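S.K.: No sequence on hand, only this structure:
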């Protein structure tokens, strides 16, 4: 049986979406990932989807509220932004809660190339730190 992980962020449009897709792609035999936001944006950022596609991952993401997952058990709940870590409701379900934070690539200002580079760097950092953390729990 697969272990379950919930990845939380504020808007559930960039970091948590990329983490969900990367976990399901890289660790899908042992982990099933879900993502949600404390204040869902209602969309998945196009550059997050593009960064995933560049890594060979097709993600059909949907920005969801954490409320959708209340009452469900997870082996791990990971917050990937400081705001979600601070404002995340007390998780009443089973599971360890950890924070592995990343800067928000959607807030990067500059050229299109600089914005793109921020999404790629965030994708790679999530793959290394979040997937690495979960792989170490097996």
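M.R.: Structure received. Computed from a prediction, not measured in an experiment: that's the story for all the values here. Residues are numbered from 1 along each chain as shown.

S.K.: Please count neighbours and contacts with C-alpha atoms only from this point.
M.R.: Noted.

S.K.: Next SSE downstream of the longest helix anywhere in the chain?
M.R.: As assigned by DSSP state H, the longest helix anywhere in the chain is helix 112-126. Downstream of helix 112-126, the first helix or strand assigned by DSSP states H and E is helix 132-136.

S.K.: ranges for the helices of this structure?
M.R.: All helices of the chain, identified by DSSP H, fall at 15-26, 46-54, 82-87, 112-126, 132-136.

S.K.: Same list (the ones you listed) but as CSV, adding distance to residue 74.
M.R.: Formatted as CSV, the helices of the chain follow (distance: least, C-alpha to C-alpha, whole Å):
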stretch, distance to residue 74
helix 15-26, 14
helix 46-54, 24
helix 82-87, 17
helix 112-126, 19
helix 132-136, 13
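
S.K.: take the one below as the second:
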């Protein structure tokens, strides 16, 4: 099964989602991309994922255009706030989903607050993508 997870910068939420989905089942083909990819994965995203036992330190933000000609079982957007516009994907897609999350990289305040926002969003991503895996993906793999 091929899953593409999209966000604008492909530096935080989509990378964390990618890491969790891949951790649930190593046989899934999981990719992530963005419409305006950042230069690198957000270091705080790498840190909180490492604390969960998942290494995304070698992930690199990619442009969604490299995946347009491929067929996908799922394309999932993860943008969250009303001020954000989620990318659209015009490729060959069986199922399109939106599972939105706040962008922790937009958090402002103390180091402790920013850290807590990354952990909160990471926990939400893990929970919602695990539910998606158990209820949608895993039954199709039997």
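M.R.: Arrived safely, thanks for sending. Worth saying up front: this structure is predicted, and the values here are computed from it rather than measured.

S.K.: contacting residues around the residue most central in space within structure 2?
M.R.: With distances taken as C-alpha atoms, centre = their mean, residue 14 lies nearest the centre of structure 2, 2.1 Å away. Taking C-alpha atoms under 8 Å, 6 or more residues apart in numbering, we find residue 14 of structure 2 in contact with 5, 6, 7, 32, 33, 77, 78.

S.K.: which residue in structure 1 lines up with the fifth one?
M.R.: It stands for residue 33 of structure 2. Aligned counterpart of residue 33 of structure 2 in structure 1: residue 36 (TM-score structural alignment).

S.K.: Check the gap between that match and residue 44 of structure 1 for me.
M.R.: Distance, residue 36 of structure 1 to residue 44 of structure 1, using C-alpha to C-alpha, to the nearest Å: 11 Å.

S.K.: likewise residue 120 of structure 1?
M.R.: Residue 120 of structure 1 sits 15 Å away from residue 44 of structure 1, going by C-alpha to C-alpha.

S.K.: go on, residue 100 of structure 1?
M.R.: Residue 100 of structure 1 is 20 Å from residue 44 of structure 1, by C-alpha to C-alpha.

S.K.: One more: residue 66 of structure 1?
M.R.: 15 Å.
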